[in-house]
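>>> Using only what follows, build the 3D model:
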Amino acid sequence: MSEIVRAEIASSWQRARRAGLRPADSATLFSVSEVDRRSRLLAAATPVLDRMENMLAGTGFCVLLADRDARLVDMRFGSHQVHDVVAEVGVQIGRSFTEETSGTNSIATVHALRSPIAVRGGEHYIDELKRFSCYGHPLHHPVSHRIEGILDITFLQSDDNPLLAPLLAQAAHDITERLLEQTQTGEHLLLRHFQRAGARRRGAPVVAIADEVVLENASAGQLVGPADHTALRALTDGAMNRRGHVPRVMLSSGYAASLRWERPEGGGFVIEIDLLDDGTAVLNALDRATRDAIVSELDRHEGNKRGTAEALGMSRTTLYKRMHELGIDG
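A predicted model of the protein is given here:
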């Protein structure tokens, strides 16, 4: 393994230590959450995973798919034996494999670095993972370039094979190609839903948001700014239901509003905005600028509060306080 990869492994160990994780800890200590089986990631990945499952049948390999939060959303196994072995160390749908919960591995460290990596045997931070080796590859959306997930192949250390890395890279490429196809189809469906909502509401504010698309009618344009686009994405991103309601949010214009949103089949969200007559004061220019800066940095750091606070030159305590004061969710 090259020196640069060893440096990446060492840095990963340091991050795990700083998070308070110990080598004797286990991923089974951390909770399991529900996953969205209708997500665009799973829709794009399922045919590719089916193909890999057939290729690896009868072997000691397993393929793991994690979402953008490093949470496992699909798993495929070459045999019942490998399923049982990885289940012992906490590999389960809905469990998060970040460096804070599982140390150095090819899901957590790819999630941290946003680049492919192999983690072999003793390079794992958690002791119970040291008998495994794994390759991981990020899944970047081909339009937005944001991370959509991580594809991983895991096996007992003795089963390593130089063909696994190119196999995984090709599978990751195939998934991102399918994400691109989804985007092209989804944009047409999103436009249709946006137009229908606008006609039904007779000019009341409507916004439609997808990866690289923002549509808004004239009344929404007077209320909603770029910072709100980021906040609206955060409110609806990862939502598991087709429809939802948010009773109160603060817009960057200073107005409070309620939101109703719907997710068309092709992806994205159509959001209907209704102002609340609750005496909310309009934010002053300084507060609006502060809010825009915080939302922008949160988006740039993909929700990471530590990185956002450092970029803004404030403590995390101050960041949380200002987020609460300015109506920023997260």
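>>> switch to C-alpha atoms for all contacts and neighbour counts from now on
OK.
>>> for this protein, longest helix please?
What stands out as the longest helix in the chain, according to DSSP state H, is helix 164-201.
>>> Buried residues in it, which are they?
Under the neighbour-count criterion of 16 or more other CA atoms under 10 Å, helix 164-201 has 165, 168-169, 171-180, 182-183, 186-187, 189-191, 193-195, 197-198 buried.
>>> That one packs against which elements?
With contacts defined as 3 or more CA pairs under 8 Å, 6 or more residues apart in numbering; DSSP states H and E, helix 164-201 has these neighbours: helix 40-55, strand 132-140, strand 147-156, strand 206-209, strand 269-275.
>>> rerun at 7 Å
Under the contact definition 3 or more CA pairs under 7 Å, 6 or more residues apart in numbering; DSSP states H and E, helix 164-201 sits against helix 40-55, strand 132-140.
>>> Let's see this one next, to set against the first:
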Amino acid sequence: MPTVFITGTAGFIGFHLARELLAAGFRVVGFDGMTDYYDVALKRRRHAILLQNPEFSAIEGRLEDADLVLRSIREAAPDVIVHLAAQAGVRYSLENPRSYVESNLVGTFNVMEAAREIAVGHLLMASTSSVYGGNTDMPFEESQRTDMPLTLYAATKKANEHMAHSYAHLWKIPTTMFRFFTVYGPYGRPDLALFKFVRAALAGEAIDVYNHGDMARDFTYVGDLVRGIRLLIDCPPQEAEDPETIPDWDSLSRVAPFRVVNIGNGQTVRLLDFIEETEKALGMPIRRNMLPMQKGDVPATWANSDLLFNLTGFRPDTPIAQGIGEFVAWYREYYDL
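Reported below is the predicted structural model:
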């Protein structure tokens, strides 16, 4: 039974990925710091669900603790490492930038050092669509320039990509970076848009709508996202013997076993349409507080998911009506509404 070591298993995406892998027959070792960036009770609830499976075990600790990270990964002896834990949130990076340096740079370095020491078979790490920054050529493709980050969060994630590429080159660690696009779904983070919309609406409050609603996002259902990661686990990059043979559609590095892959729904949805679908799922109107664009935000995101499809045969396709409905049903049950 293959063993996968996942950082951030008490988090939104890590929880869903762990469930996906456990259902597929993997042994999963989770690592999470249980930080108070948002409701710790929700994080503990996720871990409690995972711990019902005997093939799941959990370690509580911080990524910044290099000794603990190394010891934990050594003892787990995983075939695969999936590094998801990070200080997330574009807007929070304006308030507490130091936490992004400590978690996303130092913490990621500690995971890569451990991966190097055990010579892991495949290292997969989370990046973000935010690395496309000021790029306006859409849909976003992995080969596009990503040297215009608009927030420190995006800058740390782009730095992670560079760090991982150097380790893949130096130590021949097969490494896949995946870029997420506006993930939503059950057990989501309270700081994400859908969670805030539903919470405010059910409390009779208005929601904040930035740039007066003139925004669009490639909303990606969490079930599709973790399915994509699951399939990419089986596609470790191999360094090309002849770089000239790398297909045009592949982001494989010319000098390292390293690849970047978008995981997105492959279409843009207007923010106002997303809100309207939320109203339908709730069966009630939502009052809107129209606001200007926030610092570091972008008007639109849109993923080209061809590379993911070419590698795995899978393309995310969950309609927002279905995904929002799943979230609203979960929210009502979880909060006993």
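>>> Superposed, how do the two chains score by TM?
Here the TM-score for the pair of chains, by TM-score structural alignment, normalised by the length of the first structure, is 0.25; 142 aligned residues with a CA RMSD of 6.5 Å.
>>> The longest helix of the first structure relative to strand 147-156, how many degrees between them?
150 degrees (axes from the mean of the first three to the mean of the last three CA atoms, to 10 degrees).
>>> tell me the secondary structure for Ala66 of the first structure?
strand (DSSP: H, G, I helix; E, B strand; the rest coil).
>>> residues touching it, list them.
72-73, 149-151 (CA atoms under 7 Å, 6 or more residues apart in numbering).
>>> Go through these and say which is closest to Tyr135 of the first structure.
Nearest to Tyr135 of the first structure, judged by CA to CA, of these is Leu151 at 8.3 Å.
>>> Verify the stated contact: the closest one with Pro138.
Yes: the criterion here is CA atoms under 7 Å, and Leu151 of the first structure meets it with Pro138 at 6.4 Å.
>>> What is the burial count for Asp32 of the second structure?
The number of residues packed around Asp32 of the second structure, counting by other CA atoms under 10 Å, is 23.
>>> Would you mind measuring from it to Val183 of the second structure?
Distance of Asp32 of the second structure to Val183 of the second structure, computed by CA to CA, to the nearest Å: 20 Å.
>>> tell me which element Tyr100 of the second structure falls in.
Per DSSP states H and E: Tyr100 of the second structure is located in helix 97-100.
>>> Gly325 of the second structure reaches Ala281, doesn't it?
Yes: counting by CA under 7 Å, Ala281 is a contact partner of Gly325 of the second structure at 5.5 Å.
>>> tell me which element Met323 of the first structure is part of?
Going by DSSP H and E, Met323 of the first structure is part of helix 316-325.
>>> Buried residues, that helix. List them.
Within helix 316-325 of the first structure, the residues that count as buried by 16+ other CA under 10 Å are 316, 319-320, 322-323.
>>> just to revisit the earlier point, of the helices and strands packed on helix 164-201 of the first structure, which approaches Ala7 of the first structure most closely?
For Ala7 of the first structure, the closest of these is strand 132-140, at 16.8 Å, according to CA to CA.
>>> Quick check, Arg260 of the first structure in contact with Glu272.
Yes: contact criterion CA under 7 Å: Arg260 of the first structure and Glu272 qualify, at 5.2 Å.
>>> With neighbour numbers in mind, choose between these two.
The neighbour count for Arg260 of the first structure versus Glu272, taken as other CA under 10 Å, is higher for Glu272 (22 against 15).
>>> The nearest residue to that one once chain neighbours are set aside and Ile273 of the first structure, how far apart?
Computed as CA to CA, 6 or more residues apart in numbering, the closest residue to Glu272 of the first structure that is not its neighbour in sequence is Val206, at 4.6 Å. Using CA to CA, Val206 of the first structure is found at 6 Å from Ile273 of the first structure.
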